[in-house]
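[1] fold the following for me, if possible:
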Amino acid sequence: MLDLAEQAEPVARACHAMALRFHRGGKLVVFGNGGPSTDAQHVAVEFVHPVIVGKRALPAISLTADIATLTGIANRVGLADVFAHQIRILAEPADIALGISTDGNCENVLAGLRAAGTLGMLTVALTGGDGGLIAGMKDLDHVLIARSTDPRVVKEVHVTTYHVLWELVHVFFEQPGVLTPEVA
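    Below you'll find the model as predicted:
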């Protein structure tokens, strides 16, 4: 299972990269299939409407929240392309793509991350198991794997992980000079 203490450096690197994109005007584009679709919506809400008073709201959208768009695209171009299609239309190179897949093999999440990478977006993935096909992607910027085959455990680790991502992105915003070009 993903031990967040052992993954501190990869998590911090992902958060710093995300904070830089937000600092430069980017938005977070989150997506997942099945259970992770609700995680995508949860993540977007956390960034847009922080429950902790005083934390900065940051732009985020869930590609699973608009069921009319999702089903319309699935009907016309197929379920495998629902996220990639939306990314090509809605996203910009300055944005962040966060794909969530319980086993790392979800075809539409994989396609969404590929489309995001092609566009020049920062790509971050939360996966489970051995990371699946997503972890094997060449051009993926950050992948965090909950190493469990139990989808319930993966789900719980993902929830903790995206809350940590949210918190550390905000920590970077609160530290003067951390988002300047000199800091790597």
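[2] drop to CA atoms for contacts and neighbour counts, all remaining ones
    OK.
[3] show residues contacting the longest helix belonging to the chain.
    In the chain, taking DSSP state H as the definition, the longest helix is helix 151-174. Contacts with helix 151-174, where a contact means C-alpha atoms under 8 Å, 6 or more residues apart in numbering, come from 1-2, 4, 11-12, 14-16, 18-19, 36, 39, 43, 46-47, 55-56, 102-103, 126-129, 146-148, 178-179.
[4] now show me the structure for the sequence below, then we'll compare the two:
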Amino acid sequence: MKNYIKDQIKKSYETKQAIYENEALLNEIEKVAQMCVDLYKGDKKTILAGNGGSAADAQHIAAELVGRYGFDRPSIPSLALTTDTSNLTAIGNDYGYDQIFSRQLEGMGQEGDIFIGISTSGNSVNIIKAFESAKKKGITTVALTGRDGGEMAKMADVALVVPSNSTPRIQESHILIGHIICDIIEKETFGDGV
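    The predicted structure is shown next:
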């Protein structure tokens, strides 16, 4: 069993190593972080959504921004569309599960916001529909995906595609990327920069 545990750790490390060595992806991560820094200077917000583990990641990243990441500072506006069960169930019941995020973006999103859609496959229909709503409202879209990026990568203004086909490895890398972006936002906005 210990060898299995070590193998899982090794696979996680290898995925992160692939990100570390991918200059194009590193440039895109930097681009998203800078977009968010600029966004917060303009009194806008980040909005995140995903399904399952990606829903948890959306909530996690939003909480790091609203609460704190590395040090005490003023709250940063960020919203996870996965947390309001009344909205999710009402929209799902009345309009269908595919509309649970797009309908919320229609009501709460504003031009100039950034929507970060999280999906390991890049093909989650409700995130794709949310991208469509975001485009109509002038909201910038970021796809946080894996595998080949799926349809989301084609639609997004910026796509962060983890170079892996393994859902657990992609999810582990998504939270790493999310933490890096939160760290840069916090330091650039309230600290001495990075």
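[5] stretch 19-28 of the first structure maps to which residues in the second structure?
    With TM-score structural alignment applied, stretch 19-28 of the first structure matches the range 37-46 in the second structure.
[6] can you give me the buried ones in the matching stretch?
    37, 39-40, 44-46 (16 or more other C-alpha atoms under 10 Å).
[7] mean deviation of the longest helix of the first structure from the second structure?
    For helix 151-174 of the first structure, the mean distance to aligned residues of the second structure following superposition is 1.1 Å (mean C-alpha distance after the TM-score superposition for the first structure).
[8] return the set of buried residues in that helix.
    153-155, 157-159, 161-166, 168-170, 172-173.
[9] report the central residue of the second structure.
    Closest to where the C-alpha atoms of the second structure average out (C-alpha atoms, centre = their mean) is residue 116, at 4.2 Å.
[10] contacts only, for it.
    Taking C-alpha under 8 Å, 6+ apart, we find residue 116 of the second structure in contact with 46-49, 141-144.
[11] wait, a helix at it?
    No: assessed with DSSP: H, G, I helix; E, B strand; the rest coil, residue 116 of the second structure is strand; it does not lie in a helix.
[12] and it, what's its match in the first structure?
    Residue 116 of the second structure maps onto residue 98 in the first structure when the alignment is built from TM-score structural alignment.
[13] likewise residue 70 of the second structure?
    Counting by TM-score structural alignment, residue 70 of the second structure lines up with residue 52 in the first structure.
[14] strand 96-100 and the longest helix of the first structure, what's the angle between them?
    Relative orientation of helix 151-174 of the first structure and strand 96-100, computed by axes from the mean of the first three to the mean of the last three C-alpha atoms, to 10 degrees: 160 degrees.
[15] tell me how far helix 151-174 of the first structure lies from the chain's centre.
    10 Å (C-alpha atoms, centre = their mean, to the nearest Å).
[16] now stretch 128-137 of the second structure
    15 Å.
[17] how about stretch 63-75 of the second structure?
    Centroid separation for stretch 63-75 of the second structure versus its chain: 17 Å, with C-alpha atoms, centre = their mean.
[18] identify those among the buried residues of stretch 37-46 of the second structure that sit within helices.
    37, 39-40.
[19] and the longest strand along the first structure, how far from the second structure on average?
    Ranked by residue count and defined by DSSP state E, the top strand of the first structure is strand 122-128. Superposed on the second structure, strand 122-128 of the first structure shows a mean distance to its aligned partners of 1.0 Å (mean C-alpha distance after the TM-score superposition for the first structure).
[20] quick check: the helix or strand just after that strand aligns to which part of the second structure?
    Using DSSP states H and E, the helix or strand that follows strand 122-128 of the first structure in sequence is helix 132-135. Counting by TM-score structural alignment, helix 132-135 of the first structure pairs with residues 150-153 of the second structure.
[21] post-alignment, that stretch versus the first structure, mean distance?
    Stretch 150-153 of the second structure, aligned to the first structure and superposed, deviates on average by 0.7 Å (mean C-alpha distance after the TM-score superposition for the first structure).
[22] helix/strand/coil for residue 143 of the first structure?
    strand.
[23] now it, nearest residue through space, not along the chain?
    The spatially closest residue to residue 143 of the first structure, leaving aside those adjacent along the chain, is residue 125, at 4.7 Å (C-alpha to C-alpha, 6 or more residues apart in numbering).
[24] give me the distance between the residue nearest to the centre of the second structure and residue 85 of the second structure.
    20 Å (C-alpha to C-alpha, to the nearest Å).
[25] what does residue 38 of the second structure give?
    Residue 38 of the second structure sits 31 Å away from residue 85 of the second structure, going by C-alpha to C-alpha.
[26] got it, and residue 136 of the second structure?
    25 Å.
[27] do residue 161 of the second structure as well
    Counting by C-alpha to C-alpha, the gap from residue 161 of the second structure to residue 85 of the second structure is 29 Å.
[28] thanks again, I'm all set now.
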